[in-house]
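S.K.: turn this into a structure:
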Amino acid sequence: MAIPAEHNPPSRKRRIAGDRSVSAQIFEFIRDAIVGMEFQPGQMIPETALAEQFGVSRTPVREALIKLSNIGFVDVLPQRGTYVSRFSMEKILEARFIREALELAVISSVAEQADDALIQACEHILHEQQLAADNDNALAFQKLDDHFHQTLASRTQYPRVAQLIESEKAHMDRVRNLSLHISGQYRHVLEQHRAILEAVKSHDPVAARQAMSVHMQDVYKVLTLIPQEHPEYFTDE
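M.R.: I've put the predicted structure just below:
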């Protein structure tokens, strides 16, 4: 399958904030562009254009690309350049399996010990997620989706759990973004999140686990539709 020609990002200059490292900010920008499909699978990442856009040398851009390579978002090909990784259904399904196991354990634990602060935090996230859905802002909706799950995971007594969920879901992020454009998907996700939160508010670990299982299984069903609609985004392996 042919690799598309290099695509230049928008030419406007981007401001570097002083509160975080340059490479971290460039990493976030490129990651969002990949998840939001501005940079599509198989497309070359324009190192020079990105460095010019941010007004920096190519070093922090390369540092960001190395980090993206480590989580499977880009492929670095010697003497050829850096390209957005194509989807691997094998890796997506493996990540979904691992994430489901972790999420079910998390929600069972959290439901037993949830306090008012956690519930209020989650309710605020779901309110913001509804606004993102109303504005058809898939990237914002997905970030709030992640925030909801990370907020729950952070309430376990095991700090690495949230990190593991974050690392595993990377393989699913772009496909999840595409899935949000399927009719009714915003509503489905919000309904499932609300069911999860209601079980947490009731301190019912069995109901919470069931609600999370329904949510994870729905994610699986939607993921299987994407290869049919966009076969060009997937590896031939």
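
S.K.: hey, let's count contacts and neighbours off CA atoms from now on
M.R.: OK.

S.K.: what sits against the closest residue in space to Ser57 that isn't next to it in sequence?
M.R.: Closest residue to Ser57 apart from its sequence neighbours, by Cα to Cα, 6 or more residues apart in numbering: Ala51 at 5.7 Å. By Cα atoms under 8 Å, 6 or more residues apart in numbering, Ala51 lies in contact with 57-58, 61.

S.K.: for the comparison step, fold the sequence that follows:
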Amino acid sequence: MKKNISSLSEEVYQHLLDQIFSNQLKPNEKIAESKIAAEFNTSRTPIREAMRKLQSQGLINIYPNRHAEVASFTTKEIQDIGTLRISLDLLSIKLAALYGSRADFIYLQDLANQCLQAFYNNNGYLRRKLDTDFHMELCRISQNELLYQMQKDLSLKIQFILLHYEFPIENEEEHLKQHLTIIDCIMNNEIDKAKKISIQHLMEFYHLDIKDPEEFFMKQENDF
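M.R.: Okay, here's the model as predicted:
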């Protein structure tokens, strides 16, 4: 049975996404439409539809009448993502404290521990995935669909950055343990403490240069 364009496009999308996140396609690498067309025995229409979706997610760049290539990020772009990530996580923490159940937080603890174990096992791919999963789950608990969708869109860029760019952290083990501390604080209703640790956690990772970050982000919250 012949597949329709929409179905083929989704298959191509997943194929390209897998290649990007398995490091088979690297930043700035051109995407060979003719090779993909041969692999899927299809015209270029579903391929271009898939690439437009990846472009909208910030993972590839399309140059009309020339070529498409895997995206790359400047230091400034990565830091902009980090700044937005902090703002979204702070809101997630507040809403998770309001709507989260004990079962939700136990599952978060499990993700945090799995992430830490992946670090101990030197499994960089799994550690990166679980790190992203932790922040996505924290957002899901917020029960705010719009916030969750914003985090979901951002998470693909973050996974890409985690895979392709080095972020030296002085003590990575302690950095990952901060996930567990954040959960403990939320469960103990120490929301401001949870937010401060989250700010420190992400400031360190993204190497952001913001003076008095706690005042900046927490005052920013109060201004809304």
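
S.K.: if we can go back for a sec, and which of the contacts of Ala51 of the first structure is nearest to Gly36 of the first structure?
M.R.: The closest of the contacts of Ala51 of the first structure to Gly36 of the first structure turns out to be Val61 (Cα to Cα; 18.8 Å).

S.K.: what about that closest one, which helix or strand?
M.R.: Taking DSSP states H and E as the definition, Val61 of the first structure sits inside helix 58-70.

S.K.: in that helix, what's buried?
M.R.: 58, 60-66, 68-69 (16 or more other Cα atoms under 10 Å).

S.K.: ok so, going back, check the mean deviation of whichever strand or helix holds the residue nearest to Ser57 of the first structure from the second structure.
M.R.: If you go by DSSP H and E, Ala51 of the first structure is part of helix 47-54. Here the mean offset of helix 47-54 of the first structure against the second structure after fitting is 3.3 Å, by mean Cα distance after the TM-score superposition for the first structure.

S.K.: okay, the angle between that helix and helix 58-70?
M.R.: 120 degrees (axes from the mean of the first three to the mean of the last three Cα atoms, to 10 degrees).

S.K.: could you pull out the strands for the second structure?
M.R.: Listed in chain order, the strands of the second structure (DSSP state E) span residues 60-63, 67-70.

S.K.: list just the nearest of the buried residues of helix 58-70 of the first structure to Met216 of the first structure.
M.R.: Leu68 (25.1 Å).

S.K.: and that closest one, what pairs with it in the second structure?
M.R.: Superposed on the second structure with TM-score structural alignment, Leu68 of the first structure falls opposite Leu54.

S.K.: what about the closest residue to that match other than its chain neighbours, distance to Ser72 of the second structure?
M.R.: What sits nearest to Leu54 of the second structure in space, not counting adjacent residues and going by Cα to Cα, 6+ apart, is Ile60, at 5.8 Å. According to Cα to Cα, to the nearest Å, Ile60 of the second structure and Ser72 of the second structure sit 8 Å apart.

S.K.: only the buried residues of stretch 88-104 of the second structure, if you could.
M.R.: So, applying 16+ other Cα under 10 Å, buried residues of stretch 88-104 of the second structure: 88-97, 100, 104.

S.K.: would you turn the residues you listed into CSV with distance to Asp209 of the second structure?
M.R.: Listed next are those as CSV, based on distance: Cα to Cα, whole Å:
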residue, distance to Asp209 of the second structure
Leu88, 18
Asp89, 18
Leu90, 18
Leu91, 21
Ser92, 23
Ile93, 23
Lys94, 25
Leu95, 27
Ala96, 28
Ala97, 29
Gly100, 32
Asp104, 33
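
S.K.: give the aligned equivalent of Thr83 of the second structure in the first structure.
M.R.: Using TM-score structural alignment, the equivalent of Thr83 of the second structure in the first structure is Phe97.

S.K.: same deal with Ser72 of the second structure?
M.R.: Match for Ser72 of the second structure (TM-score structural alignment): Arg86.

S.K.: and for its match, the neighbour number?
M.R.: As a burial measure, Arg86 of the first structure scores 19 neighbours (other Cα atoms under 10 Å).

S.K.: for the second structure, longest helix please?
M.R.: Ranked by residue count, the top helix of the second structure under DSSP state H comes out as helix 75-99.

S.K.: how much space separates the residue nearest the centre of the second structure from Gly58 of the second structure?
M.R.: Geometric centre of the second structure, nearest residue: Ser155, 2.1 Å, by Cα atoms, centre = their mean. To Gly58 of the second structure, Ser155 of the second structure is 11 Å away according to Cα to Cα.

S.K.: now swap in Phe73 of the second structure and tell me
M.R.: Phe73 of the second structure is 10 Å from Gly58 of the second structure, by Cα to Cα.

S.K.: residue contacts, Lys30 of the second structure?
M.R.: Contacts of Lys30 of the second structure by Cα under 8 Å, 6+ apart are 67-70.

S.K.: to which residue of the first structure is it aligned?
M.R.: Match for Lys30 of the second structure (TM-score structural alignment): Met44.

S.K.: on contacts alone, who are the packing partners of the longest helix of the second structure?
M.R.: Packing partners of helix 75-99 of the second structure (3 or more Cα pairs under 8 Å, 6 or more residues apart in numbering; DSSP states H and E): helix 124-140, helix 145-164, helix 172-187, helix 191-206.
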